[in-house]
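A.B. asks: need a 3D model of the sequence below.
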Amino acid sequence: MRRSRKTAALLSAATLVGTLVSTHSPVSGAAEATTYVVLADSAATVDGAIAAVEEAGGRVDRVNRAIGLVTASSSDTSFVAAVSANTDVAGVARDTPIGSTPADAAQRRDTVENEGRLDAAGGNGGNGSGDDGDGDEAAEPLAAFQWDMQMIGATPEGSYDEQPGRRDVLVGIIDTGIDGNHPDIAPNFNRDLSRNFTRDIELIDGDCADEPDQSCDDAADVDEDGHGTHVAGTVASPINGIGMAGVAPNVTLVNLRAGQDSGFFFLGPTVDALTYAGDNGIDVVNMSFFIDPWLYNCRNNSADSAAEQAEQATIIDATQRALDYARAHGVTLIAALGNEHQDLGAASKTDDISPDFPPGTERVRTVTNDCLDMPTEGNGVISVSAVGPSGKKSDFSNHGLEQNDVAAPGGFFRDFIGTPLNRRPENLILGPYPKAVALINE
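C.D. replies: Purely as a prediction, here's the structure:
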């Protein structure tokens, strides 16, 4: 997580199995429109919510009918109030940043993601396909450095020999993308099912002309941040004589990109990824992020304005609807618990990074246990904390008696192994471990 946490909309609404429907209506007025997500009171009142957007002069960009979420654009400052007043609408929240960003805020990438990266050409001539699960697995070239896999018994003598996973098990990585051409990812990557629900935003992701593809529209096999590829490799890097192997090296990886290159995750792409997972047979999803702009979403925090409270309530409700939908369609939900070294079950705690949009507007506020880190604290989500090689809780990891379901390798600066190169200070790889375990036990 950006803790980092950190579309090319490649296909039309029909491709999303009827869940996402694109419509358009004129936007009155000005050039710089803000994008909002409008949560209908229920799935049955979506058309009423669409009408409310249009009556307020907004443009309907897309509709997620599975959970009743309308993504809309407007430059009218009265848009939120006008739409919120409609009885068919449960809430409205911003879905993209507004304002201007300092130049040094355009790239919020983590140096840990670039540590120890191998040149793709430096492989040793692997066979280009995952292991066939015949029990003859040999250690991968970098296996000696994988204290995490050794800790959980994901080794040739352990789970690889007993159950390395199955090809028909689909693993959805909701993150910054997956590099589907990476030699230690490609054999297990399903390009046909993969989707990108985002579009680069120059305000936070940097100039699109400077991108490797010189475009704001990334294909579904691209990860210009590296975080999602890292997570995918931890889950299911194949046994192929190249680099390392994941926890479940025979399962299939599906990119469900919801994160920006800069590590931000907005509500609309996140819920679209979750409903797509439900509609397309994904078995398990990993979520190593929180939904911006609020680290903790509070319905009734006196430190927040009425508009801010309404926005946070909308994030909670829309996310929970999407989680419920995915789970009802057979998706197991796993998320990292976070990197603030906080007890999420404490009666009160400090949030000093919200709201992180527009950049520079964050403030220190005290929040209660009623305030939720989404999607981690959503109902039905398996939340994962971090431990180091010694088994002690990682210095950065959140915890909480109510919230913490399981722990997984993450690193600890006081352990000899795990610092600095092998430490993952953002819970980057917490979710993938139990996720893969869930997969191979399907």
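A.B. asks: use CA for all of it now, contacts and neighbours both
C.D. replies: Fine.
A.B. asks: how about residues contacting stretch 335-351?
C.D. replies: For stretch 335-351, the surrounding residues in contact (C-alpha atoms under 8 Å, 6 or more residues apart in numbering) are 1-3, 286-289, 295-296, 363-369, 375-376, 381-385, 395-404, 425-428, 430-431.
A.B. asks: filter those down to the buried ones.
C.D. replies: 1-3, 286-289, 295-296, 367-368, 375-376, 381-385, 395-399, 403-404, 425-428, 430-431 (16 or more other C-alpha atoms under 10 Å).
A.B. asks: show me what the longest helix seen in the chain packs onto, helices and strands only.
C.D. replies: Using DSSP state H, we find that the single longest helix of the chain is helix 306-328. On a contact count with 3 or more C-alpha pairs under 8 Å, 6 or more residues apart in numbering; DSSP states H and E, helix 306-328 meets strand 89-94, helix 267-279, strand 332-336.
A.B. asks: quick one: the longest one to strand 89-94, angle?
C.D. replies: Angle, helix 267-279 to strand 89-94, by axes from the mean of the first three to the mean of the last three C-alpha atoms, to 10 degrees: 120 degrees.
A.B. asks: again, but for the shortest one
C.D. replies: Between strand 332-336 and strand 89-94, the angle comes out at 40 degrees (the same axes, to 10 degrees).
A.B. asks: the structure of the following sequence is requested for comparison with the preceding one:
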Amino acid sequence: MPSIERLLRKCATGGTACRASRHLIMFRNAGIYDRCLQELKKAGIQPAKSVAHHKLIAFHLNTAHMKRFRALLAHPDVHAIERDRTVSAHPGVPAARHVPNSNKRGQRQAAINAACPANAPWDVCQVQAPSLWPITRGSGVRVAILDTGIGPHPDLRVAGGVNTITGGSYRDNNGHGTHIAGTVAGLGTNGQQLGVAPNVSLYAVKVLDSNGTGYISDIVEGIHWCIRHKIKVINMSFGLQANSTILHAAIKLAYRSGIVLVASAGNSGPNNAALDAPARYPETIAVAASTRTYKIASYSSRGSGVDVAAPGTNIRSTWIGGGFKLLSGTSMASPHVTGGAALLRSRFAHLTPAEVASRLKKSARHLVGFSARSQGSGLIQLKRAATVTGTSIVSARARKSRKTSAK
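C.D. replies: Here you go, the predicted structure:
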């Protein structure tokens, strides 16, 4: 059998020629990965991307050499080969027409509004985030927004980040990532808008360009950056209809590393065949979009993998240029769950990703008239999620204090 280095060199081309397509190859061990990189370098072929921690090379395949490519596919040193497909942000959808509340729903919303701080939007209050703020606002938890970048914006404080597309600035040149960041971590300074977890350490991981698209390899590199920088919660408001073994492998590694992974379900409505990746992967918390009137939004993708719902319709949040914008979509729902997971991890640092997901699902409010395929366990309720075996977080803290003093 020819060496894997020679096979890869003969299959790869140095650029995006008319008969070239961008592929990913993931190796079984680091030594083979290093040897293949060296072989390509000697041949003067520059990979499109390489991710050492994933033993991954993105290269342009010369489709004139399909016989050699098939031999590469079958090589025992190869873990996976696939197209380096483009992934797209789940875009905002047009603002929904306001539907009046029924009396019962109107009373419920009035109660929420009465308990809502003046600069907290309705959606943040509907998921009960302000109920946890006397205890925690997310301090000590690193949250990464894998998206188009963040800001700058006066209502956001970005602790750091990375651009895996060009290696340049992680500043947002689209707006999608900034909108999501505001729902997670709006500071509320000078009377501006509060997010679900205002005190988290916010990181911008720019994996999508100004058009809201990026390659699988850009996202895989971003996930590995998060693992290395000890991120605790990741938001992913983007999707891919095709399956990706390599993206799933990165998701699995992040999950095993203790990261809570939150993903928007998609905006394909009730007739979609399946949830987008990565929301369909069991390691993620897949989020559907609900409305102010406690319904599942018509655009929200349905599927057996939906875990929970969160407000996604007519969500006002931060936007590039220092302003605010009203958007709808599962992209807007997902950051409520990301912020909620951060509050739980701030209060209960020992929680695993599975335990965070379990709390969010067990405490969710079922939305009447919608199936589990639409809403999963229901609308997240963070006050209820922060209870421990039916005991409030305040009494849990007191019990922990008594236990410590008794030692």
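A.B. asks: please state their TM-score.
C.D. replies: After superposition, the two chains reach a TM-score (TM-score structural alignment, normalised by the length of the second structure) of 0.65; 302 aligned residues with a C-alpha RMSD of 3.5 Å.
A.B. asks: list the contacts for the aligned partner of residue 163 of the first structure in the second structure?
C.D. replies: The alignment partner of residue 163 of the first structure in the second structure, by TM-score structural alignment, is residue 136. By C-alpha under 8 Å, 6+ apart, the residues touching residue 136 of the second structure are 343, 346, 347.
A.B. asks: try it again with 10 Å
C.D. replies: The contact partners of residue 136 of the second structure, by C-alpha atoms under 10 Å, 6 or more residues apart in numbering, come to 129, 130, 197, 198, 199, 200, 342, 343, 344, 345, 346, 347.
A.B. asks: so the nearest residue to the last one once chain neighbours are set aside: helix, strand or coil?
C.D. replies: Closest residue to residue 347 of the second structure apart from its sequence neighbours, by C-alpha to C-alpha, 6 or more residues apart in numbering: residue 136 at 6.3 Å. Classification of residue 136 of the second structure by DSSP: H, G, I helix; E, B strand; the rest coil places it in coil.
A.B. asks: state the distance from residue 136 of the second structure to residue 336 of the second structure.
C.D. replies: According to C-alpha to C-alpha, to the nearest Å, residue 136 of the second structure stands 16 Å off from residue 336 of the second structure.
A.B. asks: residue 73 of the first structure contacts residue 36, correct?
C.D. replies: Yes. Using C-alpha atoms under 10 Å, residue 73 of the first structure is in contact with residue 36, at 6.0 Å.
A.B. asks: now the common contact residues for these two.
C.D. replies: 58, 60, 61, 79, 94, 95.
A.B. asks: could you pull out the strands for the first structure?
C.D. replies: 20-21, 34-40, 59-64, 69-74, 89-94, 170-174, 195-196, 252-257, 284-287, 332-336, 348-354, 363-368, 381-387, 406-409 (DSSP state E).
A.B. asks: do you know which of these lies nearest residue 310 of the first structure?
C.D. replies: For residue 310 of the first structure, the closest of the strands of the first structure is strand 89-94, at 6.6 Å, according to C-alpha to C-alpha.
A.B. asks: what's the angle between the closest one and helix 306-328?
C.D. replies: Put simply, strand 89-94 of the first structure runs at 110 degrees to helix 306-328, going by the same axes, to 10 degrees.
A.B. asks: next, the mean deviation of strand 89-94 of the first structure compared to the second structure.
C.D. replies: Overlaying the second structure shows strand 89-94 of the first structure at a mean distance of 3.0 Å from the equivalent residues (mean C-alpha distance after the TM-score superposition for the first structure).
A.B. asks: what span of the second structure is that strand aligned with?
C.D. replies: The aligned range for strand 89-94 of the first structure is 78-83, by TM-score structural alignment.
A.B. asks: contacts for the matching stretch?
C.D. replies: The list of residues contacting stretch 78-83 of the second structure from outside it, by C-alpha under 10 Å, 6+ apart, reads 4, 21-29, 32-33, 55-61, 69, 72-74, 215-217, 243-246.
A.B. asks: can you do 6 Å?
C.D. replies: 23, 24, 25, 26, 27, 28 (C-alpha atoms under 6 Å, 6 or more residues apart in numbering).
A.B. asks: tell me the one among the residues you listed nearest to residue 9 of the second structure.
C.D. replies: For these, the nearest to residue 9 of the second structure is residue 25 (12.4 Å; C-alpha to C-alpha).
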